[in-house]
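Asker: Predicted model and sequence below, questions to follow.
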Amino acid sequence: MARWQPHASERLVAAALELFEEQGYEKTTVIEIAERAGLTKSTFFRHFRDKREVLFGRGTVAGLLADGIGAAPAGAGPLDAVAHALDVIGEQVFTPDRREFGARRSAVIAANPELREREALKELGLTAAMTDALKRRGFADLTARVAAELGALACTVAYERWRHAADRDDFGDVARRTLREVQAASASC
């Protein structure tokens, strides 16, 4: 094995996903992931704390959502700020080349209760990050929380739609449409 090779993190993610699909999450070890990627176990742990983190990252999306809300135009309402944040993650995370990965990742998560639980915790973290960012923009606690909850729901539904979209719209477009639908649905309750 080479001492250093570029793109180790991406190679580890690809190797892990392949192994999770082939033999299941529970049966896959960190050593197998590292070997499949042509790397060492210590290299794996330089990039990820454990094998779950390969699928969930280190809070990248939460940070981008918070930054996107913070960077929304002055005077933007809470849902407009959330929409801006959804555009940001569409540009930086949910890019067209990640669509297939997203579908494969979701299938692996759906097959494992531990991973479904971790996904639910991640979604709570996204909501909390958006709530805090909205509060920093000066919105009242309840307004921030409601907007963040609607944004999180829209993000989840938009991600599902985007992964399966036949028209191949950008994530940001799908997310904005979904956010409008979620907002309309909440108003009719």
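Answerer: Received the coordinates, thanks.
Asker: only C-alpha atoms for contact and neighbour calcs from this point on.
Answerer: OK.
Asker: what helix or strand is the most centrally placed residue in the chain on?
Answerer: The chain has residue 61 as the residue nearest its centroid, 5.3 Å off, counting by C-alpha atoms, centre = their mean. Secondary-structure assignment from DSSP states H and E places residue 61 in helix 60-70.
Asker: Tell me the buried residues in that helix?
Answerer: 61-70 (16 or more other C-alpha atoms under 10 Å).
Asker: That helix packs against which elements?
Answerer: If contacts are counted by 3 or more C-alpha pairs under 8 Å, 6 or more residues apart in numbering; DSSP states H and E, helix 60-70 sits against helix 78-92, helix 113-136.
Asker: After the first one, which helix or strand is next? Please name it.
Answerer: When you say that, I think you mean helix 78-92. helix 99-110.
Asker: packing partners for that following helix?
Answerer: Other helices and strands packing on helix 99-110, by 3+ C-alpha pairs under 8 Å, 6+ apart, are helix 8-23, helix 113-136, helix 141-164.
Asker: Tell me which of these lies nearest to residue 83.
Answerer: Nearest to residue 83 among these is helix 141-164; the distance by C-alpha to C-alpha comes to 7.6 Å.
Asker: Counting neighbours, which bits of the closest one end up buried?
Answerer: For helix 141-164, using 16+ other C-alpha under 10 Å, the buried residues are 143-145, 147-155, 157-159, 161-163.
Asker: Can you give the distance of it from its chain's centre?
Answerer: Put simply, helix 141-164 sits 12 Å off its chain's centre (C-alpha atoms, centre = their mean, to the nearest Å).
Asker: and here's the other structure:
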Amino acid sequence: MGRWEPNARGRLERAALELYSEHGFEQTTVTEIAKRAGLTERTFFRHYADKREVLFGNATSLEELLVGALNGAPESAAPIDAVAVALDAAAAVFEDRREHSQKRQKVIVANAELRERELIKLASLSAALADALRGRGVADPAASLAAEAGIAVFKIAFERWGGETNQRPIAQLMRESLDELKAVTAGK
């Protein structure tokens, strides 16, 4: 095996997801993941702290994408509309990864520890969006409420998208979920 292999993170992510899908999260070892990826355990640990993090390694990138898009929303946008701009940016990234996202979600749903980690990730995303809204001058509790609502919209749309058989785009499902939220809060 050579000293350097291109796209080690991607290969580890794919190998882990395949193994988790085949054998379950608990039954899969780091050694098996590294071997399937054609890499060493040492390389695995250079990229990930543990085997859970293979499923959550892109959380920082997602947070940066959401916050960057929210910060790019027009200053005149209402807080929930600025969050919607962030959700649109996320939808564009996820659309090309439907199969991967569905497999990943099945693995997460099947394991309590991973479900907990997913909730922590969503809470972190909400906190980052709330901070970004505060940076735009939105006071609390409006900043926190808009961020939490946005993450709820994201979560519901993502679950619908992952289970959809008619292949509707996630962006459409996010807009529909946001419209539903607005209708619920308007009392319609």
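Answerer: Okay, I see it. Since this is a predicted model, take the numbers as computed values, not measurements.
Asker: related to what we said a few turns ago, taking the buried residues of helix 60-70 of structure 1, tell me the two that lie furthest apart.
Answerer: The distance between the two most remote of the buried residues of helix 60-70 of structure 1 (C-alpha to C-alpha) is 14.0 Å, for 61 and 70.
Asker: ok, so what distance separates residue 123 of structure 1 from residue 56 of structure 1?
Answerer: Using C-alpha to C-alpha, to the nearest Å, residue 123 of structure 1 is found at 11 Å from residue 56 of structure 1.
Asker: Number of residues surrounding residue 5 of structure 2?
Answerer: Residue 5 of structure 2 sits with 12 neighbouring residues when counted by other C-alpha atoms under 10 Å.
Asker: err, residue 10 of structure 2, not the other one
Answerer: Residue 10 of structure 2 has 12 neighbours, counted by other C-alpha under 10 Å.
Asker: which one in structure 1 is aligned with it?
Answerer: In structure 1, residue 10 of structure 2 lines up with residue 10, judged by TM-score structural alignment.
Asker: ok, now how distant is that match from residue 189 of structure 1?
Answerer: Separation of residue 10 of structure 1 from residue 189 of structure 1 (C-alpha to C-alpha): 43 Å.
Asker: can you redo the helices and strands packed on helix 60-70 of structure 1 as a markdown table with distance to residue 178 of structure 1 and mean neighbour count?
Answerer: A markdown table is the format used below for these (distance: least, C-alpha to C-alpha, whole Å; neighbours: other C-alpha atoms under 10 Å):
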| stretch | distance to residue 178 of structure 1 | mean neighbour count |
| --- | --- | --- |
| helix 78-92 | 10 | 23 |
| helix 113-136 | 16 | 19 |
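Asker: Please identify which of the ones you listed is closest to residue 170 of structure 1.
Answerer: The closest of the helices and strands packed on helix 60-70 of structure 1 to residue 170 of structure 1 is helix 78-92. By C-alpha to C-alpha, the value is 7.0 Å.
Asker: how much space between residue 173 of structure 1 and residue 183 of structure 1?
Answerer: Applying C-alpha to C-alpha, the value for residue 173 of structure 1 to residue 183 of structure 1 is 16 Å.
Asker: need the helices and strands packed on helix 99-110 of structure 1 in JSON lines with distance to residue 104 of structure 1, can you?
Answerer: Listed next are these as JSON lines, based on distance: least, C-alpha to C-alpha, whole Å:
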{"stretch": "helix 8-23", "distance to residue 104 of structure 1": "8"}
{"stretch": "helix 113-136", "distance to residue 104 of structure 1": "13"}
{"stretch": "helix 141-164", "distance to residue 104 of structure 1": "10"}
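Asker: Looking at those, which is nearest to residue 100 of structure 1?
Answerer: Evaluated over those, closeness to residue 100 of structure 1 peaks at helix 141-164, with 7.1 Å, by C-alpha to C-alpha.
Asker: Identify all contacting residues around that closest one.
Answerer: With contacts defined as C-alpha atoms under 8 Å, 6 or more residues apart in numbering, helix 141-164 of structure 1 is touched by 78-79, 82-83, 86, 99-100, 102-103, 123, 126-128, 130-132, 134-135, 168-171, 174-175, 178-179, 182-183.
Asker: With structure 2 overlaid, how far apart is it on average?
Answerer: By mean C-alpha distance after the TM-score superposition for structure 1, the fitted helix 141-164 of structure 1 averages 0.9 Å away from its aligned residues in structure 2.
Asker: tell me the angle of that helix relative to helix 78-92?
Answerer: Relative orientation of helix 141-164 of structure 1 versus helix 78-92 (axes from the mean of the first three to the mean of the last three C-alpha atoms, to 10 degrees): 30 degrees.
Asker: Skipping adjacent residues, who's closest to residue 89 of structure 2 in space?
Answerer: residue 69 (6.4 Å; C-alpha to C-alpha, 6 or more residues apart in numbering).
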